[in-house]
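*Asks:* Return atomic coordinates for the entry below.
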Amino acid sequence: MPHQNQITSLVPSDYLQALELWESSVRATHSFLTEQEIQSLKPLVHSECLLKIPLFCMRDETGGVIGFIGVDIPKIEALFIDPAWRGKGIGRKLLEYAINEMQAELVDVNEQNQQALGFYQHMGFEIAHRSEVDGFGKPYPLLHLKLPG
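*Replies:* The predicted structure follows:
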């Protein structure tokens, strides 16, 4: 069993749990999304994130996934933490891993997700530019962040 603070690869047997974690995390942080939008995003998260991007996770003492990050170098494409584990340093550890081990330096954040924006800014990211629509063409403005330098 991996040590609790160790970062490991997310493997196919983790996908169902990761998708459930994604949904609970989105419900906790993306209040601007409707139920229908959350349900319509779920298969896209599976096909475009879980199946296509290298993913890394942290696990609890039972081996359950408590947070995961996806990096398509140099961009962080996903960072989701189980709501029960938020505020405990999981996101920071995963983000530092992506920056230090994978040379991640870019991330997009929904403008309405002020918690995520504050987190990334606290971690040193700066707003580079803004888009009126998200990556799926929906009317949710994105802030494109980058690490300085």
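*Asks:* switch to C-alpha atoms for all contacts and neighbour counts from now on
*Replies:* Noted.
*Asks:* Going C-terminal from the host helix or strand of residue 78, what's the next secondary structure element?
*Replies:* For residue 78, the host element (DSSP states H and E) is strand 75-81. As assigned by DSSP H and E, the chain's next helix or strand after strand 75-81 is helix 90-102.
*Asks:* how far out from the middle of the chain is that following helix?
*Replies:* 11 Å (C-alpha atoms, centre = their mean, to the nearest Å).
*Asks:* for this protein, longest helix please?
*Replies:* helix 15-29 (DSSP state H).
*Asks:* that older thread, list the buried residues for the strand holding residue 78?
*Replies:* Applying a neighbour-count criterion of 16 or more other C-alpha atoms under 10 Å, one finds 75-81 buried in strand 75-81.
*Asks:* How about stretch 20-39?
*Replies:* For stretch 20-39, by 16+ other C-alpha under 10 Å, it's 21-27, 29-30.
*Asks:* got a list of what the closest residue to residue 110 other than its chain neighbours touches?
*Replies:* Distances taken as C-alpha to C-alpha, 6 or more residues apart in numbering place residue 142 nearest to residue 110, at 4.6 Å, with adjacent residues excluded. Counting by C-alpha atoms under 8 Å, 6 or more residues apart in numbering, residue 142 touches 108-111, 130-134.
*Asks:* One more sequence to fold, the one below, so I can look at both together:
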Amino acid sequence: MSVNIDSRVVVPGSDDYVDAAWQLKERISSQEGVLKQRHEFFTDAYRRSKVHCYVVNDDLVGFAAVRRDGYILFLAVAPEYRGEGIGKRLVARVADDHDSITCHARTSNENALQFYEHLGFEIKRRIDDYYEDGGDAYYLKLGSGVGIADRISDLIRR
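*Replies:* This next block holds a predicted model:
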């Protein structure tokens, strides 16, 4: 798919793209059974985060909401845009600002786990009953400060 994808940054406190992000998250949730956050939790966390967005014709196709410590709260890419490197580029944008990146992924979310493993994330621990619905999670970490942005950049060039 060869399309022009624009990147945008939403600063903490802004509502830019929050509704589009919620809609994308809900679409993925209904299709794949992941990203099951409540609306209030999602919008509050989104507004407190720096959000990297990828947009095609003003439609949000991917986003990563990140806390100040490099923890990825939400990362989502529209199914029809997967395989185009958007997820890698989102993580690379986070790596530009942080020495290490962490996140949680549902233990049953094979797509996410394969994606993060491909980027070099390591499973640090399993957390039973992490999610509100009783789902288990892995806590994942990438980097220790040395070359994280370079490693991600190398992956993007592939």
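*Asks:* Can you flag the buried ones in the contacts of residue 142 of the first structure?
*Replies:* Buried, going by 16+ other C-alpha under 10 Å: 108-111, 130-131, 134, out of those.
*Asks:* Make JSON lines from the buried residues of stretch 20-39 of the first structure and add distance to residue 68 of the first structure to it.
*Replies:* Putting the buried residues of stretch 20-39 of the first structure into JSON lines (distance: C-alpha to C-alpha, whole Å) gives the following:
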{"residue": "21", "distance to residue 68 of the first structure": "9"}
{"residue": "22", "distance to residue 68 of the first structure": "9"}
{"residue": "23", "distance to residue 68 of the first structure": "13"}
{"residue": "24", "distance to residue 68 of the first structure": "13"}
{"residue": "25", "distance to residue 68 of the first structure": "11"}
{"residue": "26", "distance to residue 68 of the first structure": "13"}
{"residue": "27", "distance to residue 68 of the first structure": "16"}
{"residue": "29", "distance to residue 68 of the first structure": "15"}
{"residue": "30", "distance to residue 68 of the first structure": "17"}
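*Asks:* List just the nearest of those residues to residue 92 of the first structure.
*Replies:* Of all those, residue 25 has the smallest distance to residue 92 of the first structure: 15.6 Å, by C-alpha to C-alpha.
*Asks:* For that closest one, what is the corresponding residue in the second structure?
*Replies:* Counting by TM-score structural alignment, residue 25 of the first structure lines up with residue 28 in the second structure.
*Asks:* of all the buried residues of stretch 20-39 of the first structure, which comes closest to residue 54 of the first structure?
*Replies:* Checking those against residue 54 of the first structure with C-alpha to C-alpha, the nearest one is residue 22 at 15.7 Å.
*Asks:* pretty sure the closest one contacts residue 70?
*Replies:* No. Counting by C-alpha atoms under 8 Å, residue 22 of the first structure stays clear of residue 70, with 12.0 Å between them.
*Asks:* Counterpart of residue 89 of the second structure over in the first structure?
*Replies:* Looks like residue 89 of the second structure aligns to residue 93 there (TM-score structural alignment).
*Asks:* Likewise for residue 55 of the second structure?
*Replies:* In the first structure, residue 55 of the second structure lines up with residue 59, judged by TM-score structural alignment.
*Asks:* just residue 138 of the second structure next, same as before
*Replies:* By TM-score structural alignment, residue 138 of the second structure lines up with residue 143.
*Asks:* isn't that match right up against residue 113?
*Replies:* No. Assessed by C-alpha under 8 Å, residue 143 of the first structure is found out of contact with residue 113, at 9.9 Å.
*Asks:* Comparing these two, which shows the higher neighbour count?
*Replies:* residue 143 (23 against 16; other C-alpha atoms under 10 Å).
*Asks:* if you skip the residues just before and after it, what's nearest to the more buried one?
*Replies:* Residue 143 of the first structure sits nearest to residue 130 (C-alpha to C-alpha, 6+ apart), 4.6 Å away.
*Asks:* Please consider this matter closed, and thank you.
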